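Student: Fold the following for me, if possible:
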Amino acid sequence: MTMSADNTERLIDPSRERLAEVLQLQREAQRREGIPDLETRLSRIDRLALAIIEHADDIVDALNADFGNRPALASLRSDVVASVTEAEYIRANLAEWMAPQASEMGPGMGIPVTMSPQPLGVVGIVGPWNFPVGLVIQPALEALAAGNRVMIKFSDIPERTGRVVAGAVASRLSQEEVAVVLGDRDTAVAFSDLPFDHLFFTGSPGVGRAVAAAAGRNLVPVTLELGGKNPVLVSAEASIDEAAARVAASRMNNGGQLCLCPDDVYVPRDSVDAFADAFANAIRTSLPDYAHNGDVITVINEANYARILRLIEDARAKGARIQPIETGDGDASLPDPETRRIAPTLVFDATEDMLISHEEIFGPVVVVRPYDDVSDVIERIAAHPHPLVAYYYGPEGEEFQRYIDETSSGGVTRNDLALHLMVPDVPFGGIGMSGTGVYHGKPGFDTFSHLRPVASPQLPFSMGQMVGAPFLPDTAETERTQLEGLRASIAARVGA
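Tutor: Prediction:
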């Protein structure tokens, strides 16, 4: 079962009124049908995964058209396989996740308590353009696993892909279960204004602020998966050639359009030239003749192409040394606004007054920063907004532990690209400016669930009566005696 990218018969009218109607439709269905059982949840998970698999070829073709050039394998791996394979992991563990939990202390207190994970209701998901399918399907699967209904606002930038995904989802799930909404910025604003039971957003910190503000007006809890200027600390003990090659591969992932890409690379001063040479060699080996290479993932649209060039030119105008990497005879044509290709570029001598020192690059450019003392690097990273991920190249020793202890980030990976992201039961998310909240596997199930405690006391008295009027003098004296005992115990511990 496939559907053309031009098929529009199942698309939802993106008007504010219709969005509210779809939300109400899902909310009424949730109330009418109650908490979905295991089989219902598994059916929805299976059907959503199947819808994406059945339309995989159409999705890959649409992504290539939307990006200008995006190899089929890149799209298949990152936007299709990566998301739907999690469905199998969820399937294998969902019964255990759904099981009620018993308080360990409750029975001893005469207050047995069970805690049952229950669905929040209707979850809204606002997706990004860089991995537009995977980064809405994965949280949607976890929200369905938790028993929720889901509304997805697909990015308007990969427009063709949005049409295919909307049709694919509609072919297997009703609007009462999962609804995909297409539309422009006005639609995104109207979507964020809806009184969801939870709102999940992936995108830039700037847009994340607006989404959080809109959700706050309705007291809707939010998960924000943002980005930031991810640092790389290359230790003096690291293999410079290996570090440079791996940083180059990481930077060029999805053409640099990845929230996990390294932005700033701190290299020992006497190794900067060796690092730059090894980085350039790695690019030439993996992406020769960059201007014409079919494996190059191009910049998504004109606006982002212009934004990346603005960062480069601002740095150049303020004294930075810009080094485009030569890869072949076609380099003279770069940057090329027609194909939206920008040569992989190293930036040296960046200063704090440059835009590139503060804005996430999101393109095939990396800033190289020499250092003499690792303490200065750690201090600079700690003083800046917390990134989504911090990278370290070198052995797992005292310096690496200090890097972990004295900086803060959503996650840390040593000697590779965001490996913590790839372990299915590890929470993924940012901190501060790089996001709030987590998902992936069980942490995602927990994000979209409410752990509801139910107490069934076995006390020989009523706690409500005990703590209420009348307030008897002898009871007050008992409380004071208890408080004095607690004071003495604490005072002894602190030496007071």
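Student: all contacts plus neighbour counts: C-alpha atoms, from now on.
Tutor: Will do.
Student: Which parts of the stretch 251-400 of the chain are strands?
Tutor: 262-268, 321-324, 345-348, 365-371, 389-393 (DSSP state E, counting those that start in this stretch).
Student: this one as well, want them side by side:
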Amino acid sequence: MGASVVQLTESKKHIQHTHRVFEDQKKAFHNNPAPSLTERQENLKRLKQALLTYQDRLLEAIDRDFSCRSRDESLIAEVMPSIQGINYTLKNLEGWMKPSRRHVSILFQPASNKVCYQPKGVVGVIVPWNYPLYLAVGPLIASLAAGNRTMIKMSEFTPHTSALFKELIAASFPEDLVSVINGEADVAADFSSRPFDHMLFTGSTSVGKLVMRAASENLTPVTLELGGKSPAIVSPDVPMEDAAQRIAFGKAFNAGQTCVAPDYVLCPADRTQAFVDEFRAQFSEMYPSLRDNDDYTAIINERQYSRLQGYLEDARAKGAELIEINPAQENMGDGTHKIPVTLVLKTTPDMKLMQDEIFGPILPIVSYDSLDEAIQYINDRPRPLALYFFGYDRSQQHQVIDSTLSGGMCINDSLMHVAQDDLPFGGVGDSGMGHYHGKEGFLTFSHQRAIFAKQKFNSGKFVYPPYGTSVHKMVYKFFIR
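Tutor: This is a model prediction of the structure:
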């Protein structure tokens, strides 16, 4: 039997499984549409315990999928924020679930207004390959906190992690509460066409459009966490060591395979060489070698490796100056999927790396002559998922905040806004829509139901027909002004 036939058969099984689980979760939700605080807390504790129990195996699986993924990076970016997110949610969930009282105008008294937070039903989550654990667990935390049933489609590019996560979930939850779906792109396409009560997708802008198009057929609300070209502005007067160190960390972490990684640097023209020199020094201190250094993560697969090499070849052919930061001057060939961080000078708009999200260890440097020019450069392009400003002048900080729009922002740091439990995470425009993390995650997966309540006395009858009475005239006099 040919490979394509086998894949087709496997895909059919996955799709049939998806349909069955979806129907089972719908029925289970109808039988228990309002899980108690205790139920939700127990589900979150069960998830936490499973993550702790499977921790070492998860780290090994992620490492296998990447061929070399730093254990510490997986702990810092996958395990730790997952555990901390559960802890934060457990601490605050009771308060989030309480109905919020709202004002009632004297026109409608006596009555009460409140907003109740109710589960939406069955939630679908589509997970990318770059952080396969955290980007599955983060939405799951929010969905369980809101009282939903959840189906999770893992990436086909992380087969070891996806299979292990499916095992973890199956050992911890009944299938009609949480279920993991694996399979190829055709399974993902079918998954996105299910009439979920909410769907969250993390991935590229191009695929996000397809997901949104499929969801629109069912009027399924979507949260899209996409990417884009997140800029880092180096101010005219920031100490270069500070800026270069923090940008180097954000770019080299997971070898740049991070949706909020600094995609390019806007640097004052007269400070460009200083940035290059300091970046080289800071990166070399963090990663004195690359090839056999387990701290430096590999590119996930041959497809992504070839894409990134193509960006470098295209830039070189169009006149760019490439500066490879390879401290030990190692040969990176022979099948290793590691690429040294490469700074790119003399960029032009027609270069592929200046048009597409890079998603790898390549960092173009664009020179500017004034902060206004840097801001205009950002505003002339699609709105990014993240924006980074490095400078201690408060007036410059406020100028950048007030004059730009991005999903999130760090001042004098990179990546770290994503790890803040009490900050929403999400994009704007081409970089996505909607938010989650913390309370915003609970709200995203909850239906915020407005409830207006009266008891026996009905003040509304005074404005019932027939119209034109003195009471109507008095009401209009007092309330239309």
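Student: rewinding a little: if you compare the strands of the stretch 251-400 of structure 1, which one is most tucked away?
Tutor: Among the strands of the stretch 251-400 of structure 1, strand 389-393 has the highest mean neighbour count (mean count of other C-alpha atoms under 10 Å), at a mean of 27.
Student: For structure 2, which residue occupies the most central location?
Tutor: The centroid of structure 2 falls nearest to residue 225 when counting by C-alpha atoms, centre = their mean (4.6 Å).
Student: Might one say that that residue is in contact with residue 431?
Tutor: Yes: Residue 225 of structure 2 lies in contact with residue 431 (C-alpha atoms under 8 Å); the separation is 6.8 Å.
Student: Now residue 338 of structure 2. Nearest residue, chain neighbours left out?
Tutor: Nearest residue to residue 338 of structure 2 in three dimensions, chain neighbours excluded: residue 298, at 4.5 Å (C-alpha to C-alpha, 6 or more residues apart in numbering).
Student: Identify the residues contacting the aligned residue in structure 1 for the one you found.
Tutor: Applying TM-score structural alignment, one finds that residue 298 of structure 2 aligns to residue 298 in structure 1. By C-alpha atoms under 8 Å, 6 or more residues apart in numbering, the residues touching residue 298 of structure 1 are 67, 68, 69, 70, 255, 339, 340, 341.
Student: which of those sit farthest apart?
Tutor: Maximum pairwise distance among the contacts of residue 298 of structure 1 (C-alpha to C-alpha): 12.9 Å, between 255 and 339.
Student: what number of residues lie near residue 312 of structure 1?
Tutor: Residues contacting residue 312 of structure 1 under the criterion other C-alpha atoms under 10 Å number 22.
Student: how near is it to residue 318 of structure 1?
Tutor: 10 Å (C-alpha to C-alpha, to the nearest Å).
Student: ok, now residue 139 of structure 1?
Tutor: Taking C-alpha to C-alpha, one finds residue 139 of structure 1 at 42 Å from residue 318 of structure 1.
Student: Looking at those two, which is more packed in?
Tutor: Using other C-alpha under 10 Å, the more surrounded residue of residue 139 of structure 1 and residue 318 is residue 139, with 27 against 14.
Student: how about the aligned residue in structure 2 for that one, what does it touch?
Tutor: Alignment note (TM-score structural alignment): residue 139 of structure 1 maps to residue 139 of structure 2. Going by C-alpha under 8 Å, 6+ apart, residue 139 of structure 2 touches 125, 200, 436, 437, 441.
Student: how close does the counterpart of the fourth one in structure 1 get to residue 88 of structure 1?
Tutor: The criterion is TM-score structural alignment: under it, residue 437 of structure 2 has residue 440 as its aligned partner in structure 1. Separation of residue 440 of structure 1 from residue 88 of structure 1 (C-alpha to C-alpha) stands at 13 Å.
Student: Find the residues that touch each one of these two.
Tutor: With C-alpha under 8 Å, 6+ apart, residue 440 of structure 1 and residue 88 have no common neighbours.
Student: Between these two, point out the one with more neighbours.
Tutor: Set residue 440 of structure 1 next to residue 88 and count neighbours by other C-alpha under 10 Å: residue 440 wins out with 24 against 15.
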